[in-house]
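In: here are the coordinates; sequence isn't available:
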């Protein structure tokens, strides 16, 4: 087993708060200071991105913490340029820690003469000098196969299960709901973890971005419904599904747990005016002030999980051990005290 003594972290501008949280948690786990590498990531007047690393990284095990969230192109270029800078500085290994992997929704051709952008991004990351990728809840599992380098895909479900058990004392009245047929496996996995029932909202689109019809598969009458999904963008589908569950299905309450809160455009206003009692997202994407100020939206931390995953990768130990809440429970003890 390798030692993590040469481990170093470096952060782009996408989510500095998460990077700082990961560094602090790793300091606790290791019992020795873990600091972010001293570097500057800035833009010239024409918006070209420039990176300079001030710390010596020769023979170091480097981890770049950078979500490729909005602005996706800028954050992606920062990641690529940081990887190139580290590789040219003789880093021993470069791991890209991408809590939210942008372009993941473009994982297949949807019409003639359209790209598979997720594959293109995977190629760019590998060509930039990245040796390994650590991410969470990829929109489509097959994206792991787009890379010719190892990819560790963590899951928010164990963290959500810990939170749900803390927030909903009576799990016998809870039903987990998938907002579409494609997310059934994700919803089933969470339902199994908390011992809850499962329902599905089947949606049919007339064209991209427009929902023609929605119907409920399963009984949700007088149930506390928890919608689970990987991405919430403009929140249109989420809010319509919540309304359908309550008004037509007879649900007592509707909550949502979303891995990646993109929350663009009218999302916050829609959530504030919806029947949703709460929306829980992770901090894979740094949220602007309007999201932080909305009382119905709550953010759960993924820093502890990523900190342990980084240590495991550096030590050459198992990352899949973090797929269950029995392992994560002690790591999240400060947030969810054991009963």
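Out: Structure's in. What do you need? Just so we're clear, the structure is a prediction, and the values are computed from it rather than from any experiment. Residues are numbered from 1 along each chain as shown.
In: C-alpha from now on. contacts and neighbour counts both.
Out: Noted.
In: In space, what's closest to residue 84 - neighbours in sequence excluded?
Out: For residue 84, ignoring the flanking residues on the chain, the nearest one in space by C-alpha to C-alpha, 6 or more residues apart in numbering is residue 128 at 5.4 Å.
In: Would you enumerate the residues in contact with that neighbour?
Out: By C-alpha atoms under 8 Å, 6 or more residues apart in numbering, the contact set of residue 128 is 80, 81, 83, 84.
In: Between those residues, which sits nearest residue 252?
Out: Set against residue 252, the nearest of the contacts of residue 128 by C-alpha to C-alpha is residue 80 (47.2 Å).
In: Please report the distance of that closest one from residue 22.
Out: Between residue 80 and residue 22 the computed distance is 21 Å (C-alpha to C-alpha, to the nearest Å).
In: and the comparison structure, right after this:
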């Protein structure tokens, strides 16, 4: 964006409490706080809330929470009795802290935008992934886009349409618990093709790794894993670097530690995507037109 980063002092007290002090005046300014709420989710969410409160109390004209990765987004409905819908709770906290609007990238499910009682701008990291895949110059006749589960079919279909209108395949699985998946069947043809597996996030990599093993078994010559959010909870690194994938392509919506890098990993930046969107929001322009 060609701007200097605002100065802020964030520290922890001995008991773990978060302290925030702005190091420059924001009175009458439009403030954009960039903070993914990824691992450690609780720490980063609380830090965001305290930063919003600090800006509000410093008389900022408006506060926009720019959340490249929205933690707790998977808890967006009740699948069993007596469960919490934590995505709604997190949205309430951000709203009550004083945010005027939210900018998020690839929510786990689009309906989560409705959990916020303030305007939400939802952008997709798929544009960054598509640009990179286009640079690989893979023959369009060899491509097939694969959804690692039935729930991601709409996302994969839209991605396939933009990727030379590639055919679609679906991995059918049964989930027996959190972070536990069992692959059952493959719907579609991948024999002799370059398979691009697309998901919104990679957490423990169980789903996408089991899917990749099935694709190789069904005759795929190469498998690429694409995801906006690299959560990478253990044992994700071991699974992703096991030789199943030609490349694992992610974005930097979640900052990765140096120990999380491996030879097949490609990390793409969403800086331009978010920067252009912020300019549109700030100037009162259409965000959707930015991605036409």
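Out: Right, received. Where do you want to start? As the structure is a prediction and not an experimental result, all values here were calculated from the model.
In: Residue 80 and residue 22 of the first structure: which is more packed in?
Out: More neighbours surround residue 22 than the other of residue 80 of the first structure and residue 22, with 25 against 20 (other C-alpha atoms under 10 Å).
In: Show me what that one aligns to in the second structure.
Out: Aligning on TM-score structural alignment leaves residue 22 of the first structure without a counterpart in the second structure.
In: isn't there a helix covering residue 22 of the first structure?
Out: Yes - secondary structure of residue 22 of the first structure (DSSP: H, G, I helix; E, B strand; the rest coil): part of a helix.
In: Looks like it contacts residue 307 (just checking).
Out: Yes - at 5.1 Å, residue 22 of the first structure and residue 307 qualify as touching, with contact defined as C-alpha atoms under 8 Å.
In: Surely residue 66 of the first structure is in contact with residue 95?
Out: No - Residue 66 of the first structure lies out of contact with residue 95 (C-alpha under 8 Å); the separation is 10.7 Å.
In: Show me the residue at the heart of the second structure, geometrically.
Out: residue 229 (3.5 Å; C-alpha atoms, centre = their mean).
In: Would you map the strands across the stretch 101-250 of the first structure?
Out: Ranges of strands in the stretch 101-250 of the first structure, per DSSP state E, counting those that start in this stretch, are 132-136, 151-154, 174-178, 197-207, 210-217, 224-232.
In: tell me the most buried of the ones you listed?
Out: strand 174-178 (a mean of 28; mean count of other C-alpha atoms under 10 Å).
In: In the second structure, which residues correspond to that strand?
Out: On the second structure, the counterpart of strand 174-178 of the first structure by TM-score structural alignment is residues 143-147.
In: What are the contacting residues of that stretch?
Out: So stretch 143-147 of the second structure is contacted by 153, 156-157, 159-160, 166-171, 190, 193-199 (C-alpha under 8 Å, 6+ apart).
In: contacting residues around the nearest residue to residue 324 of the first structure once chain neighbours are set aside?
Out: Excluding the flanking residues, the one nearest residue 324 of the first structure by C-alpha to C-alpha, 6+ apart is residue 158, at 5.4 Å. Residues in contact with residue 158 of the first structure (C-alpha under 8 Å, 6+ apart) are 190, 193, 323, 324, 325, 328.
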